[in-house]
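# got a sequence here, can you model it:
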Amino acid sequence: MFGRLGLRLRVFLIFCLLALGGMAIVAGALVLGYMRAGRPELAGAFVLSGVLAGFLFLGLVAGIWFLFDENVARPIVRLAAALRARAHAGASGDIDLHGARYLGDLAPAAQAVTGQLMQSALDTAGAVATETARLQAERDRLTALLTDIPVAMMIVSPAHRIVLYDGQAAEVLAQVAPPRLDASLFDYFDRGAVEEAHVRLTQTGREVAFRALGARGAQGYDARLKPLGGAPGYMLVIDAEEARIAPEAARPLVYDFGLLDTPGDELFENRPLSGLCYVAFDTETTGLLPHKDAVLQIGAVRVLRGRPVEGEELDLLVDPGRPIPPASTRVHHITDAMVAGAPDIAAAGRRLHDFARDAVLVAHNAPFDMAFLRNDADRMGVTWDHPILDTVLLSAVLFGPGEVHTLDALCGRLDVEIDPADRHTALGDARATALALCRMLPILEARGMKRFGDVIAETRRHGRLLEDLN
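As a prediction, this is how the structure comes out:
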């Protein structure tokens, strides 16, 4: 049990034991001296001496503990966090040698080791970049070829979750809800028709034609299910002409074939961190009071398998239905003219809710943003019951509660670059939060927090940070 406590807390407890032991020794010595003296009139003098000695000893131990904590324990915690960030999140930059100056040669030695590791990582990254460029060129050629084929195409896992979709399929899906990797196909199409066709596909092993009915009363399409030649899952093909999609439209591919092997549903608390879908989001508002102010902008980024999904973002301006205070405009640069004609919070909130379905919501100081969303939940007609992670608390878990936990400070520790032009925009801050999350996930796993429930249990220990922040 003692080994699970933080280093600084363990050191503090050691000094507490030292203080108690020292005071017990002083008290014992004074009692022994009083008994040997055999003079009752000296009792007051012995008690006074004991009290003074006790306070002086406590002061001495407290002073030594403070110096040890500031110059040894805290720098060790910072050094450990910096090394984990470099080992598991790819962060670079120099270690704070000045802050660790009382640790002898430990910090310079750590700097030398991380320097060698970073050089090896750079050499490997160069080779990976070359291969990535080749694969990207092949992907671009495939995209160009697919553009001329008049179909919308998706690849779906055996659990009926979307693994790949092209640009035309994205337009079909968007008629119901924002297109999303790892989303259930039944968020977009009627379950009965798809499952009946899938049964026939499984029984015959051959292509099956059927009528795919859109969910929520959306348009239906003539569609086909095709086997993947021995791979798990199937392909869903829809005639693009019936879907009224221009064949010359660009057709970027969005995919992650690792999702074909994703295990089935289980409680969020038991799911591995790397297997969860996250939606990092941020809001810009007319002010800082959720019960009085309103949302002006929503930005969101989907994260799957430890990286942001290219092209799966939301960037929505919201009409607050009231004038924007000049003081707020100076922060986020959103004006009344910019939000004129934008959707209200009811429509914008529903889009975010659809975008984040089956995902963990992630925000920096989540209680602030969630308070605005929940205040308008009735107007949206939704319930915000998603699991939530707060990057302020994740930062406290990894770097210690005594550090600064602003978004800028967190991104600085993790080498996440924020374009100044994007700071204090909803999408810019959501992207920064998503990238910071991606850097923190492997550090959390290396610290033994491999499942969502493990992380939630750790973050609850630092809940006071959010109370102070808000």
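
# from here on, just use CA atoms for contacts and neighbour counts.
Noted.

# which neighbouring elements make contact with the helix or strand harbouring Asp123?
In the assignment (DSSP states H and E), Asp123 maps to helix 106-147. Using 3 or more Cα pairs under 8 Å, 6 or more residues apart in numbering; DSSP states H and E, the elements in contact with helix 106-147 are helix 74-88.

# want to put them side by side, so please do this one too:
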Amino acid sequence: MNSETDIVPIAGRFRGFLPIVVDVETGGFDNRRDALLELAMVVLRIDEKGELRRYRTYNWHIEPFPNANLDPKSLEVNGIKPFSPLRLAVPEEKAMEEFFRIVRKEVKLNECNRAILVGHNAPFDLGFVQSAAHRVDSKRNPFHPFSTLDTVTLGAVMYGQTVLARIAQAAGMGWDASQAHSAVYDVEKTADLFCHFVNTWNTLDAAFKAVES
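This next block holds a predicted model:
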């Protein structure tokens, strides 16, 4: 895999956008009222074979912002205890500052113009990222404000499935239900699936071009 700076730029593959895979765990479904509790992202790189691969995973446990709503049903699903000291949570402002700084660095390294969020039900994740950016008054949010790349759509097209676990199983990747709804596990599965879709398309595209020639 490529070193930190010696990389094959992704700029030409996605029209100047850099795909950054993101998953959030939250205190509900309303990105304006409910807490952002965990944020994970995967940085992708092109390997020596010219294929897109997971390069590095980052993860933040985040303190609920003041007066944030915490829906007990959501906490039951994700298993997060928001005020447990064992979480080693950081303030939302610190998490978003670090998150955006890493993304901006990757955008520059890959000679891209902007990041585009990749997720499973990606508008949900983007909504929480954008709301958090607004709360902390971030001036340098590197993500496209509304466009996303969604593995729900890609999974439906390729496998006729829309649930993350079922798409992963259809792709032969397996699924550990005991780890599901952990931001890190979900984001890495989403990243592997996105890379699988891109690499499969590249292979098919090359085969079509070979036949045409």
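
# okay, the helix holding Asp123 of the first structure sits on what stretch of the second structure?
Under TM-score structural alignment, helix 106-147 of the first structure has no counterpart anywhere in the second structure.

# toward the C-terminus, what is the element adjacent to that helix?
Beyond helix 106-147 of the first structure toward the C-terminal end (DSSP H and E), the next one is strand 151-156.

# which strands and helices sit next to the next helix-or-strand element following that next one?
Following strand 151-156 of the first structure in sequence order, the next helix or strand is strand 162-165 (DSSP H and E). Applying 3+ Cα pairs under 8 Å, 6+ apart, one finds that strand 162-165 of the first structure contacts strand 151-156, strand 254-255.

# so how far is the last one off the chain centroid?
The reference is to strand 254-255 of the first structure. In terms of Cα atoms, centre = their mean, to the nearest Å, the centre of strand 254-255 of the first structure is set 21 Å apart from its chain centre.

# check the mean deviation of the following helix or strand past it from the second structure.
The helix or strand immediately downstream of strand 254-255 of the first structure is strand 277-285, counting by DSSP H and E. The superposed strand 277-285 of the first structure is, by mean Cα distance after the TM-score superposition for the first structure, a mean 1.8 Å from where its aligned residues fall in the second structure.

# quick check: angle from the next helix or strand along the chain from strand 277-285 of the first structure to strand 277-285?
Using DSSP H and E, the next helix or strand after strand 277-285 of the first structure towards the C-terminus is strand 295-304. Strand 295-304 of the first structure and strand 277-285 are oriented at 160 degrees to each other (axes from the mean of the first three to the mean of the last three Cα atoms, to 10 degrees).

# for strand 295-304 of the first structure, packing partners?
The helices and strands touching strand 295-304 of the first structure, judged by 3+ Cα pairs under 8 Å, 6+ apart, are strand 277-285, strand 307-317, helix 345-355, helix 426-446.

# tell me which residues in the last one are buried?
Neighbour counts using 16 or more other Cα atoms under 10 Å place 426-445 of helix 426-446 of the first structure among the buried residues.

# try the third one
With burial defined by 16+ other Cα under 10 Å, the residues of helix 345-355 of the first structure counted as buried are Ile345, Ala346, Ala348, Gly349, Arg350, Arg351, Leu352, His353, Asp354, Phe355.

# do stretch 148-160 of the second structure as well
Applying 16+ other Cα under 10 Å to stretch 148-160 of the second structure flags Thr148, Leu149, Asp150, Thr151, Val152, Thr153, Leu154, Gly155 as buried.
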